[in-house]
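K.L.:
can't give you the sequence, but here's the structure:
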């Protein structure tokens, strides 16, 4: 039997720290401590060659349960729909108006952080309602 593997989710982006800090707020994640010998991530970043400064950032689940999120700078911008996206579980166990209220409340909070609302997908008898959104660089995700 195969063993379960830990994994991280990696985002290609233009501004790694900005996108990472957005996702910290969305998920309740935190920025991990800097490498040994550095007082903070700014000091670590300044120690890198100029072309590597600001090129990566990460955030982690403070409980140690969820995957690490890693953000890396890439030269090209986003040009197509994501082939993979995160579903942020805010309405688990809720149906109907209660679910919609939970989705809308979280949507309002995330709009204040710089997210964009794309569309509401209403319950269809098979799937419950969810809200499609975009993060601060246009990466799609769902409030589910």
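P.N.:
Okay, I see it. Bear in mind the structure is a predicted one, so any value in this text is a computation, not a measurement.
K.L.:
okay, CA-based contacts and neighbour counts for the rest of this
P.N.:
OK.
K.L.:
quick one, longest helix in this protein?
P.N.:
As assigned by DSSP state H, the longest helix anywhere in the chain is helix 96-112.
K.L.:
wait, residue 17 touches residue 57, no?
P.N.:
Yes. With contact defined as CA atoms under 8 Å, residue 17 and residue 57 form a contacting pair (5.3 Å).
K.L.:
residues bridging contact with these two, i.e. touching both?
P.N.:
By the contact definition CA atoms under 8 Å, 6 or more residues apart in numbering, residue 17 and residue 57 are jointly contacted by residue 71.
K.L.:
on that earlier part again, now the helix or strand following the longest helix of the chain, how far from the centre of its chain.
P.N.:
Per DSSP states H and E, the first helix or strand lying C-terminal to helix 96-112 is strand 116-121. Mean-position distance between strand 116-121 and its chain equals 16 Å (CA atoms, centre = their mean, to the nearest Å).
K.L.:
residue ranges for the helices of the chain, please.
P.N.:
16-27, 41-47, 96-112.
K.L.:
what does the longest one contact?
P.N.:
If I follow you right, that is helix 96-112. 26, 90-91, 117, 123, 129-131, 143-144.
K.L.:
by how many degrees do it and helix 16-27 diverge?
P.N.:
150 degrees (axes from the mean of the first three to the mean of the last three CA atoms, to 10 degrees).
K.L.:
buried set for helix 96-112?
P.N.:
99-100, 102-104, 106-107, 110 (16 or more other CA atoms under 10 Å).
K.L.:
ok, the second one next?
P.N.:
Of the residues in helix 41-47, those buried under the neighbour-count criterion (16+ other CA under 10 Å) are 41, 45.
K.L.:
check it against this one:
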């Protein structure tokens, strides 16, 4: 196996993009932007809007919800990309996001913070799936939810 290396022979860090298959990329992107405090990615180049950019690219109106993306406004977190696929979700996710909603909190304070965030996300379209109580020393407690298209994620 070969690795791409930098000047000092170390493996170079890679940027990561998380990609979601979706039936409605624009709606799912808006949901995740609200969950994470992200923003919709702006149009390329000097275009004032996505419609102007897509017009210039010759993308017909019926194809304009084929993809969407959200980005961390501070540039620290990964880009989330949403692509339209014809099939629906079939099984449990093998990879999921952990949304760190109660950093530094423990016990009842932690679970109360997670519950408050779960209420906000359910109002945005999430579905609550499970609550896992704290089980020290390793289990701090978390909630399992699903986004509007059924992709599981944890409030951690």
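P.N.:
Done, it's in. Predicted model only: the values in this text are computed from it and were never measured.
K.L.:
now which of the contacts of helix 96-112 of the first structure would you call buried?
P.N.:
Listed as buried from the contacts of helix 96-112 of the first structure are 26, 90-91, 117, 129-131, 143-144; burial here means 16+ other CA under 10 Å.
K.L.:
need the residue closest to the centroid of the second structure.
P.N.:
Nearest residue to the geometric centre of the second structure (CA atoms, centre = their mean): residue 32, 5.0 Å.
K.L.:
in contact with the aligned residue in the first structure for it, which residues?
P.N.:
Here residue 32 of the second structure is matched to residue 23 in the first structure, going by TM-score structural alignment. Residues in contact with residue 23 of the first structure (CA under 8 Å, 6+ apart) are 29, 59.
K.L.:
ok, residue 80 of the second structure next?
P.N.:
Counting by CA under 8 Å, 6+ apart, the residues that residue 80 of the second structure touches are 17-20, 29, 69-71.
K.L.:
need those in CSV with distance to residue 48 of the second structure and neighbour count, can you?
P.N.:
Below are these laid out as CSV (distance: CA to CA, whole Å; neighbours: other CA atoms under 10 Å):
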residue, distance to residue 48 of the second structure, neighbour count
17, 25, 13
18, 26, 12
19, 25, 12
20, 26, 19
29, 20, 26
69, 17, 25
70, 17, 25
71, 18, 23
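K.L.:
before we move on, back to that, just want the angle from the longest helix of the first structure to strand 116-121.
P.N.:
Using the same axes, to 10 degrees: helix 96-112 of the first structure against strand 116-121 is 170 degrees.
K.L.:
in the second structure, which residues correspond to helix 96-112 of the first structure?
P.N.:
By TM-score structural alignment, helix 96-112 of the first structure lines up with residues 107-123 in the second structure.
K.L.:
mean per-residue distance, the matching stretch versus the first structure.
P.N.:
For stretch 107-123 of the second structure, the mean distance to aligned residues of the first structure following superposition is 0.5 Å (mean CA distance after the TM-score superposition for the first structure).
K.L.:
out of the helices of the first structure, nearest to residue 65 of the first structure?
P.N.:
Closest to residue 65 of the first structure of the helices of the first structure, according to CA to CA: helix 16-27, at 12.2 Å.
K.L.:
just to revisit the earlier point, can you redo the contacts of residue 80 of the second structure as JSON lines with distance to residue 77 of the second structure?
P.N.:
What follows is those, written out as JSON lines (distance: CA to CA, whole Å):
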{"residue": "17", "distance to residue 77 of the second structure": "9"}
{"residue": "18", "distance to residue 77 of the second structure": "10"}
{"residue": "19", "distance to residue 77 of the second structure": "14"}
{"residue": "20", "distance to residue 77 of the second structure": "16"}
{"residue": "29", "distance to residue 77 of the second structure": "15"}
{"residue": "69", "distance to residue 77 of the second structure": "13"}
{"residue": "70", "distance to residue 77 of the second structure": "10"}
{"residue": "71", "distance to residue 77 of the second structure": "7"}
